[in-house]
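1. next come a sequence and a model predicted from it.
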Amino acid sequence: MDIQDERTRLLDADGSEESDVRSEQDIYLDKVWNGKLYLAAFVSVLGPLSFGFVLGYSSPAIPDLMASPDPRLRLDPNQASWFGSIVTIGAAVGGLLGGWLVERIGRKLTLMFCSLPFVFGFAVIASAQNLWMLYAGRALTGLASGVTSLVVPVYISEMAHQRVRGTVGSCVQLMVVTGICGAYVFGVFLPWRWLAVCGSLPPTLLVVGMCFMPETPRYLLSRGRRREAEEALRFLRGPEAPVQWECARIEEACDQQGAGFRVSDLREAGVYKPLAIGVLLMFFQQATGINAIMFYAENIFEDAHFDNRALGTVIVGLTQVFFTGIAAVIMDRAGRKVLLCISGVAMAISAAVFGVFFHLTEGGHSGVESKVEGSLGVEPQVDLAWLALASMGVFIAGFALGWGPIPWLVMSEIFPSRVRGFASAVCVLTNWGNAFLITKFFQNLLDLLTKAGTFWLFASMCAINVVFTVVFVPETKGKTLEQIQDKFRGTRAL
């Protein structure tokens, strides 16, 4: 019995057209084999793995460079700050470039293209003879990171079906934190030049692997290439799935949406509503203060009497990997909104505790042996440092569970095909622009608001995140991309 025969039988049993549509999807998905889909996802997330390695690289490399015997490469604190933050500038530019490329040359070729500045950037760093070569290498890897952070979520969301889209989409952030952790671990054993050489390996494998992977069916159909789209779906869904059925549904949605982005499209509810949600998700992700927490992590380890701060950063990285992995496993069961709310509450509480910690310990006390006097009596500061260490663990775990992976996942799900490149570029630019501002001017914020005030501000933003999630963020679990977009246009209930 083919899918049309089963459709007739189900319609006779239940006259509801909506029930019939859901049943057709289930019938179709029961015939799908996910092996090659997972393979394509694995190859594509080598990009986020490289991106994470770029982010983590500065942590072990900066101490080596600040102590370099070569005066041409020795960094002072201001230069080290630029070495770390220039990546975010390159990534912001890369987000804009990626938004243009995904519409002009496609998702697959854009993903292959972004591997080149990864490799060249790490090669420049590994062979650096002066400060400007270090900056150029970091800017190139940042450019590649920006393109990657846009194209990989789009590529995965457009090739995955609704039963597994949350899980494979969450693998983007999982591989980012795996790359960060990998940089921490290898940085314990390797000098900065050889660490850069290691960073060039994943993007090299990505270029080779993507040669054997398909373009996304939605992009092909948006360009009128139906035969290639059916071949891509047959590769991704397996030989038993009647891919013509899915192809027809995607093609119908592409015909309704039209081809190409126009500025006038911003007046449509199906465009400006998801764009506003996507931009605010990216803004709030950085407003949680995750970069500030990571920035202050080494100081907390020092105050807590961790003799090996490098080991402490590895523990932080492993915590991120573990909880992001949990998020990936449960994403398609728990749903996006539930995890975002749990994540926001956990971060709000831990950031508030951070503020209390700094309120009690700042004010002229600098050594770990100083005393904290007040209504709590006289307590050694080291005890409070362990409280801060626990709060940091809760914050990082909470972020990894929700606000780390989900904004990128939702960004890849909510935009119509014709504006996906433009809208994703705006979201990526928002994210990386805010990341640069927070990374570069975090110290100024501390001077203005004090440490306690700064972390209480972050706690407030986390609380606002929860309200924003409950009121505005749609639940996309178990929905096709077309159903999600219909919700914003007001043509069908989500």
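-> Great, that's in hand.
2. could you use CA atoms for every contact and neighbour count after this?
-> Will do.
3. I figured Val426 was touching Leu96, is that so?
-> Yes. Between Val426 and Leu96 there is a contact at 7.3 Å, judged by CA atoms under 8 Å.
4. out of those two, which sits in the busier spot?
-> Counted by other CA atoms under 10 Å, Val426 and Leu96 do not tie: Leu96 has more neighbours, with 23 against 20.
5. element containing the more buried one, please.
-> Here Leu96 is covered by helix 77-104, with elements defined by DSSP states H and E.
6. buried set for that helix?
-> Neighbour-count burial for helix 77-104, counted by 16 or more other CA atoms under 10 Å, picks out 80, 83-103.
7. before we move on, what SS does Phe212 have?
-> Put simply, Phe212 is coil when judged by DSSP: H, G, I helix; E, B strand; the rest coil.
8. next one: it from Lys108, what distance?
-> Distance, Phe212 to Lys108, by CA to CA, to the nearest Å: 10 Å.
9. give the contact list for Ala304.
-> Residues counted as contacts of Ala304 (CA atoms under 8 Å, 6 or more residues apart in numbering) are 382-383, 385-386, 389.
10. another structure for you, compare them:
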Amino acid sequence: MSFREENDDGRDLRKPFLHTGSWYRMSSRQSSMLDKLGSSAQVIRDNSVSVVLCVLIVALGPIQFGFTAGYSSPTQADIISDLGLSISEFSIFGSLSNVGAMVGAIASGQIAEYIGRKGSLMIASIPNIIGWLAISFAKDSSFLYMGRLLEGFGVGVISYTVPVYIAEISPQNMRGRLGSVNQLSVTLGIMLAYLLGLFVHWRVLAVLGILPCTILIPGLFFIPESPRWLAKMGMMEDFEASLQVLRGFDTDISFEVNEIKRSVATTTRRTTIRFSDLRRRRYWYPLMVGIGLLVLQQLSGINGVLFYASNIFKAAGLSSTNLATFGVGVIQISSSGMTLSLLLVAVAFYLKGVLSEDSRFYSLMGILSLVGLVAMVISFSLGIGAIPWVIMSEILPVNIKGLAGSVATLANWLTSWVITMTANLLLSWSSGGTFTIYTVVSAFTIVFVVLWVPETKGRTLEEIQWSFR
């Protein structure tokens, strides 16, 4: 495949791959590297949407993430009935994806560092596929639990790798918008699980769960590896070729090449990063910001709501609980305020507890709780759901990203496990009290963001990381 581009008088119009700032003809070695990128480079160049195409392909990973999170809500009654499970056994099933994700989170940083962002997504896809098949053929709780753990492991790797890959390939002026695709895709996966759960049996729904990763694996062959990872690994020719493909063949990448090379040169003087190194301010501050945001994201109770939405609506007195659950999945793509919406749900449950069932306001409380939950997931999707992953991938220096990213992702999934394990118990204790707790956490998140989270808009990853020095 040829990548030669000439004007009418035969001059080569491609911009330089190095940083001389002059026009020149690519060396045979560089042409060879682009040939190794193969059809991906040709497709990307022909459509002039390089970064967007890459993001859309890796977005299949978060869709798988969302499908896993949403699966337990529409299937709860049928799985309990078919396999004879108790409520506590099903709660274990729902939370086991978080346990698997914790293991995946621990491994995610090292996997992504040693075999690259694309390689780690391929590895994550395999246990996801096996896990869904195990659930679809489950005859008892053992296969059900094993499948859920395998899914969780894959999701744990995906939840770290996809935001990092998107941040590392995106131009600084597009990074925020493209980073939000991660949460949008999670939302889409949840919505698909809710929607399909209205029409198909839980075993068929599990088989459908293999589709995102089944499509993702071949799709990864059509996109380039992260140029920043290639630079860190010392593959400079591959790094420049990947960056040129991502930015387009008519773009001068010299300044960005210099910035990335300078960052890599300063962060690889010490090749081994230990936990003790994280005590240095340039490391612990961005790490604490990342961990704080990801933990507060889960303490808002979002996974308790999404995993057991049907039960919450049933407790609120709504009859069409599956339809209401699907409505939550659809509405996640809009906007509102999370703290106020959680407060509305808490008040609705408190009032429902003091009103008699004959009161005309009793049914109104169920509607108010639905409105509050819808508003909650709206604001979650646009704010605390998407932004912490984007910020985490932006602020962690490249030399500690593997270790620190694993720690932050582990904290997120550990908190998620606590929330999903306790949600049913808390709701049995007091629905109003449960949402009051979530409201307080959501309000504290506002304070945390105002006081400690830095602004990253309009800055390169290298500029953000240099600021912590």
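-> Looks like it came in fine. Fair warning: this is a prediction, and the values are worked out from it, not measured in the lab.
11. please state their TM-score.
-> Here the TM-score for the pair of chains, by TM-score structural alignment, normalised by the length of structure 2, is 0.86; 429 aligned residues with a CA RMSD of 2.4 Å.
12. circling back to that earlier point, between Phe212 and Lys108 of structure 1, which has more neighbouring residues?
-> The neighbour comparison of Phe212 of structure 1 against Lys108 (other CA under 10 Å) goes to Lys108, with 21 against 10.
13. alignment lookup: the more buried one to structure 2.
-> Counting by TM-score structural alignment, Lys108 of structure 1 lines up with Lys118 in structure 2.
14. before we move on, what about Glu369 of structure 1?
-> Aligned by TM-score structural alignment, Glu369 of structure 1 pairs with Glu357 of structure 2.
15. and for Val426 of structure 1?
-> So Val426 of structure 1 corresponds to Val407, using TM-score structural alignment.
16. just the buried members of the contacts of Ala304 of structure 1?
-> Buried among the contacts of Ala304 of structure 1 (16+ other CA under 10 Å): 382, 385-386, 389.
17. touching, Ala397 of structure 1 and Gly325? I think so.
-> No. The criterion here is CA under 8 Å, and Ala397 of structure 1 misses it with Gly325 at 10.8 Å.
18. what's the closest non-adjacent residue to the equivalent of Leu85 of structure 2 over in structure 1?
-> If you follow Leu85 of structure 2 across to structure 1 using TM-score structural alignment, you land on Leu75. With CA to CA, 6 or more residues apart in numbering as the criterion, Leu75 of structure 1 has its nearest non-adjacent residue at 4.6 Å, and that residue is Met66.
19. from Arg193 of structure 1, how far out is the one you found?
-> As judged by CA to CA, Met66 of structure 1 and Arg193 of structure 1 stand 14 Å apart.
20. ok, now Met347 of structure 1?
-> For Met347 of structure 1 relative to Arg193 of structure 1 (CA to CA), the value is 36 Å.
21. who has more neighbours, those two?
-> More neighbours surround Met347 than the other of Met347 of structure 1 and Arg193, with 31 against 17 (other CA under 10 Å).
22. thinking Ala232 of structure 1 is in contact with Pro214, fair?
-> Yes. Between Ala232 of structure 1 and Pro214 there is a contact under CA under 8 Å: 5.5 Å.
23. pick out whichever of the two has more residues nearby.
-> Neighbours were counted for Ala232 of structure 1 and for Pro214 using other CA under 10 Å; Ala232 has more, 21 against 18.
24. and the counterpart of the more buried one in structure 2, what element?
-> Mapped onto structure 2 by TM-score structural alignment, Ala232 of structure 1 lines up with Ser242. Taking DSSP H and E as the criterion, Ser242 of structure 2 maps to helix 236-247.
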